[in-house]
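*Asks:* Okay, here's the prediction I keep looking at, along with the sequence it came from:
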Amino acid sequence: MEKTFTITAAEGLHARPCTLLVQGVSAFQSNVTISYNGREANLKSIMGVMALAIPSGGKISVKAEGDDAAAAIAKVEDVIKSQGIGQ
């Protein structure tokens, strides 16, 4: 399962939103990855996500594979929208 988002936060994906996303998906058993600009990182790894240096306006793709993949994607979408990170 995969979903695409556009980062709208003025400062892009810096430490606080990265932490919120990582915390949001860490409870799920599925493998969850985030892709930006041809590079991919484990969404459960704060350092991996921050290393992608995703700016405001960046288009990201979040992919989940596993038994709770749909719930993991729904959680990512909830965090991104409710925290004003993107759409």
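*Replies:* Alright, I've got the coordinates. No experiment lies behind these values; they were computed from the predicted model shown.
*Asks:* okay, CA-based contacts and neighbour counts for the rest of this
*Replies:* OK.
*Asks:* Am I right that Leu13 sits in a helix?
*Replies:* No. Counting by DSSP: H, G, I helix; E, B strand; the rest coil, one finds Leu13 to be coil, located in no helix.
*Asks:* this is the other structure I want to compare:
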Amino acid sequence: MVEQMVTIKNRAGIHARPAALLVQTASKFKSKIYIEKESDRINGKSIMGIITLGAGYDTNLKLIADGEDEQDALQALVHLFDSKFEED
């Protein structure tokens, strides 16, 4: 299992389009993907779960990947946050 903290830097936070990008990216991997916000942990392959986190600008999240391609999965997800979901 690998994990990494990320901070949401796009001004609109995690709304429908970034949530869809996260699910599309996470679904490419066999590993289980989780996103944690404070004490909430959701399935990173569930668009409804991601949206219900209510993660806005400057929110810290923990990304967790567990499985055979966990390193690649984590790297791909971190890239989405680093690129501000290609919104800004």
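*Replies:* Yep, it's here. The structure displayed is predicted, hence computed values, not measured ones.
*Asks:* Got a TM-score for the two of them?
*Replies:* Overlay of the two chains. TM-score (TM-score structural alignment, normalised by the length of the first structure): 0.91; 84 aligned residues with a Cα RMSD of 0.9 Å.
*Asks:* State the helix or strand in which the residue lying farthest from the centre of the first structure lies.
*Replies:* Residue farthest from the centre of the first structure, counting by Cα atoms, centre = their mean, is Asp67 at 18.4 Å. For Asp67 of the first structure, there is no host helix or strand (DSSP states H and E).
*Asks:* Give me the nearest residue to it, chain neighbours excluded.
*Replies:* Nearest residue to Asp67 of the first structure, sequence neighbours excluded (Cα to Cα, 6 or more residues apart in numbering): Ser30, at 6.4 Å.
*Asks:* which residues touch the one you found?
*Replies:* Ala64, Glu65, Gly66, Asp67, Asp68, Ala69, Ala72 (Cα atoms under 8 Å, 6 or more residues apart in numbering).
*Asks:* Is it possible to get JSON lines of those residues that adds distance to Gly24 of the first structure?
*Replies:* Listed next are those as JSON lines, based on distance: Cα to Cα, whole Å:
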{"residue": "Ala64", "distance to Gly24 of the first structure": "13"}
{"residue": "Glu65", "distance to Gly24 of the first structure": "16"}
{"residue": "Gly66", "distance to Gly24 of the first structure": "16"}
{"residue": "Asp67", "distance to Gly24 of the first structure": "16"}
{"residue": "Asp68", "distance to Gly24 of the first structure": "13"}
{"residue": "Ala69", "distance to Gly24 of the first structure": "13"}
{"residue": "Ala72", "distance to Gly24 of the first structure": "8"}
